[in-house]
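1. how does the following fold in three dimensions:
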Amino acid sequence: MTISHPPPLRTRVKRASWALVAGFSLTALSGCETMGEMNPDTLGTLIGGSAGALVGSQVGGGSGRLVATGVGTIAGALIGREIARHLSRSGQQEMVDANQRALETGQPQSWEDPETGARGQTKVTQRSTQRREVPVSVKRDRVDEMPPIDLIGSSYRATASSNVRGGPSTEYRSVGSLAAGQSVHVVGKVEGRDWYLIAEEGAADGFVATRLLTPAPQQPQSPPVTGGEGEVMLVQAERTCSVNTTRVTEPDGSVAEDRIRICEGPDGYVIEEA
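-> This next block holds a predicted model:
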């Protein structure tokens, strides 16, 4: 069976302002070490990454609270790393922006700290796709089949009035509808089929044909589908992980380098130890 991959990363990177990394709070992140086993850099990543996710999740109100979680996680994790201490606040923003551009384009990004004169380069040094089981909250009274998916975890917008189906085919019953222009959270794309698995009110609740949805990263989306109102299922999913490497050269010639691993998840990006 031919596998159809999700849209390029550039269509799914969620942009946000510097306000996303204004505070720090420690929460659990999937795939990382326990507190007792963490080295200081790992702890910094968790604090920063969790803070970004927390602050990002507060952007907007109601169903739009998670509009910036993906970028908040990335930005917070970067600020939590040792390498950020070599930069001014403006330089840290440049580093965050460079990491976003590197994810979007796959190309190395050069940048400079406008206050200290430190120069940086960020590039994607590894990119891999892997299959794993991921927990997804599912409304079982609406979803008749749960096939393998390619993770996306981002907001999309309906381009026309759309039926929501209980499975990835018009042969499945209609379980709802979307109005033209309505925003919805896309958990992922069904492997080998032109259908998206969507979520509303924090749980996967049906499938919509891909031709009827278009990426809208800055539009409101539903609460997390890893802990929403529904039955938690382990879903076979394919996800892409990228390792971003950042190298900073200070005016005195000293060099600092660090890596961060950014993976797709049902709700957006998650940070794992590189």
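
2. drop to CA atoms for contacts and neighbour counts, all remaining ones
-> OK.

3. okay, now Thr159: neighbour count?
-> A total of 16 residues lie near Thr159 under the criterion other Cα atoms under 10 Å.

4. Gly265 touches Thr240, doesn't it?
-> No: look at Gly265 against Thr240 with Cα atoms under 8 Å: they stay out of range, at 9.0 Å.

5. in terms of neighbours, single out the busier of these two.
-> Set Gly265 next to Thr240 and count neighbours by other Cα under 10 Å: Gly265 wins out with 27 against 18.

6. who are the contact partners of the more buried one?
-> Gly265 makes contact with Leu151, Ile152, Gly153, Arg239, according to Cα atoms under 8 Å, 6 or more residues apart in numbering.

7. would you mind giving those as CSV with secondary structure, neighbour count and distance to Gln92 added?
-> Shown next, in CSV, are those (DSSP: H, G, I helix; E, B strand; the rest coil; neighbours: other Cα atoms under 10 Å; distance: Cα to Cα, whole Å):
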residue, secondary structure, neighbour count, distance to Gln92
Leu151, strand, 29, 29
Ile152, strand, 30, 27
Gly153, strand, 27, 26
Arg239, strand, 22, 28
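
8. what's the most distant pair in those?
-> Maximum pairwise distance in the contacts of Gly265, criterion Cα to Cα, is 10.3 Å, between Gly153 and Arg239.

9. grab the nearest non-local neighbour of Ala98.
-> Excluding the flanking residues, the one nearest Ala98 by Cα to Cα, 6 or more residues apart in numbering is Gln109, at 5.7 Å.

10. and this one, so I can compare the two:
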Amino acid sequence: MTRMRRFTVGAITAAILSTTGCAGMSENQYFNQENMGSLLGAVAGVAIGSQVGGGSGRTVAMILGGVAGGALGKMIGKNLDERDQQALALRTQQMLNQGANHAVSWQSDHSDAQATITPVKSTIKNETVKVQRTEAVQTVANMKLINQTYIAKKSANVRNAPNNTASKVGGLALGSSFTAIGRTDNDWIMVGRKGVTVGYVYAPLVGPKPAAVTQVTQVADVATDLDAMDDVVAKQQGFDLDSIQESQISAQTSCKTLEYKVTAKGKSNSEQVEACQSADGAWELI
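-> Predicted coordinates:
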């Protein structure tokens, strides 16, 4: 599968200017609402993506926002304005991040545009992905991608390999939050800090951060978040990122087929696209 690469707002803006020029843009074959919808949707997607993610290590939402913005902009650029493309892309990434398996609706806040996004099918695909880890952490042969915010349900040791006899590299206090990069075959979670695996924790001791406010999440609000942790404090706790290595791992990644039914400007259309989760957790529409 060919993956769309990361990009910045500046890079895409430069691409728009280079293809259109400063004058005569209306005559340029590339400067039409559909293609500009794709480019502007991608740019806007990066910006709105930051509304969903949190923490310096959680750039997943920003990447997803850009990819979803570009794909959706190309599909429906003729009927939606830039603001609606942004909003629909944001709704898409919220649904995928939340793991919804039912239809969700979207309504523009300034036009007559509306849409229904329906997950049609879920599949699992095997891919070889690149995963970063600290030098002390051992690699694994395979895993299932997660890339979600997890919290510690009780205090737990973080080890350099996914087993109870492995060396301890750090610890998680009750309510500590981190990015779970993946799950190993023997039920250990890869603990991430700023996208780098810093150790493994036994899966039953941690879990996805609940959306609802509970006693555990209230503790998590004031507990240490590994992504936001100061580098000096991180080093003291065994989670420094001074030496990083990269390994290729066989990974199971989730894919969803999504059906869009969009109504705007008196016109309706529908289309199915596939969204797959990449190694960094970004949901990409392909």
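
11. residues in contact with the aligned residue in the second structure for the residue nearest to Ala98 of the first structure?
-> Alignment note (TM-score structural alignment): Gln109 of the first structure maps to Val104 of the second structure. Taking Cα under 8 Å, 6+ apart, we find Val104 of the second structure in contact with Met95, Thr116, Ile117, Thr118.

12. check Ala102 of the first structure too.
-> Pro108, Gln109, Thr122, Lys123, Val124, Asn244.

13. map Gly230 of the first structure across to the second structure for me.
-> Match for Gly230 of the first structure (TM-score structural alignment): Ile244.

14. correct me, but its match touches Gln132?
-> Yes: assessed by Cα under 8 Å, Ile244 of the second structure is found in contact with Gln132 at 6.5 Å.

15. identify the contacts common to these two.
-> Val196.

16. part of a helix, is Gln92 of the first structure?
-> Yes: applying DSSP: H, G, I helix; E, B strand; the rest coil, one finds Gln92 of the first structure inside a helix.

17. burial check on it, number of neighbours?
-> If you count neighbours by other Cα under 10 Å, Gln92 of the first structure ends up with 21.

18. report the separation between it and Thr116 of the first structure.
-> To Thr116 of the first structure, Gln92 of the first structure is 11 Å away according to Cα to Cα, to the nearest Å.

19. what does Leu46 of the first structure give?
-> Between Leu46 of the first structure and Thr116 of the first structure the computed distance is 27 Å (Cα to Cα).

20. break down the stretch 151-286 of the second structure into its strands, ranges please.
-> Per DSSP state E, counting those that start in this stretch, the stretch 151-286 of the second structure carries strands over the ranges 156-159, 168-172, 177-184, 188-193, 196-202, 206-208, 244-264, 267-277, 283-285.

21. could you check which residue of the first structure pairs with Thr217 of the second structure?
-> Aligned counterpart of Thr217 of the second structure in the first structure: none (TM-score structural alignment).

22. not counting sequence-adjacent ones, nearest residue to Thr217 of the second structure?
-> Closest residue to Thr217 of the second structure apart from its sequence neighbours, by Cα to Cα, 6+ apart: Gly175 at 6.5 Å.

23. looking for the alignment partner of that neighbour in the first structure.
-> With TM-score structural alignment as the criterion, Gly175 of the second structure pairs with Gly181.

24. same check on Ala141 of the second structure?
-> Checking TM-score structural alignment: Ala141 of the second structure goes with Pro147.

25. what sits against its match?
-> Contacts for Pro147 of the first structure (Cα under 8 Å, 6+ apart) come out as Val190, Glu191, Val235, Gln236.

26. kindly report the same for Thr129 of the first structure.
-> Residues in contact with Thr129 of the first structure, defined by Cα under 8 Å, 6+ apart, are Glu238, Arg239, Thr240, Cys241.

27. name the element it belongs to?
-> Element membership of Thr129 of the first structure [criterion: DSSP states H and E] is strand 119-138.

28. is it true that Val9 of the second structure touches Val46?
-> Yes: Val9 of the second structure is within contact range of Val46, at 7.1 Å (criterion: Cα under 8 Å).

29. quick one: which of the two has more around it?
-> Per other Cα under 10 Å, whichever of Val9 of the second structure and Val46 has more neighbours is Val46, with 26 against 16.
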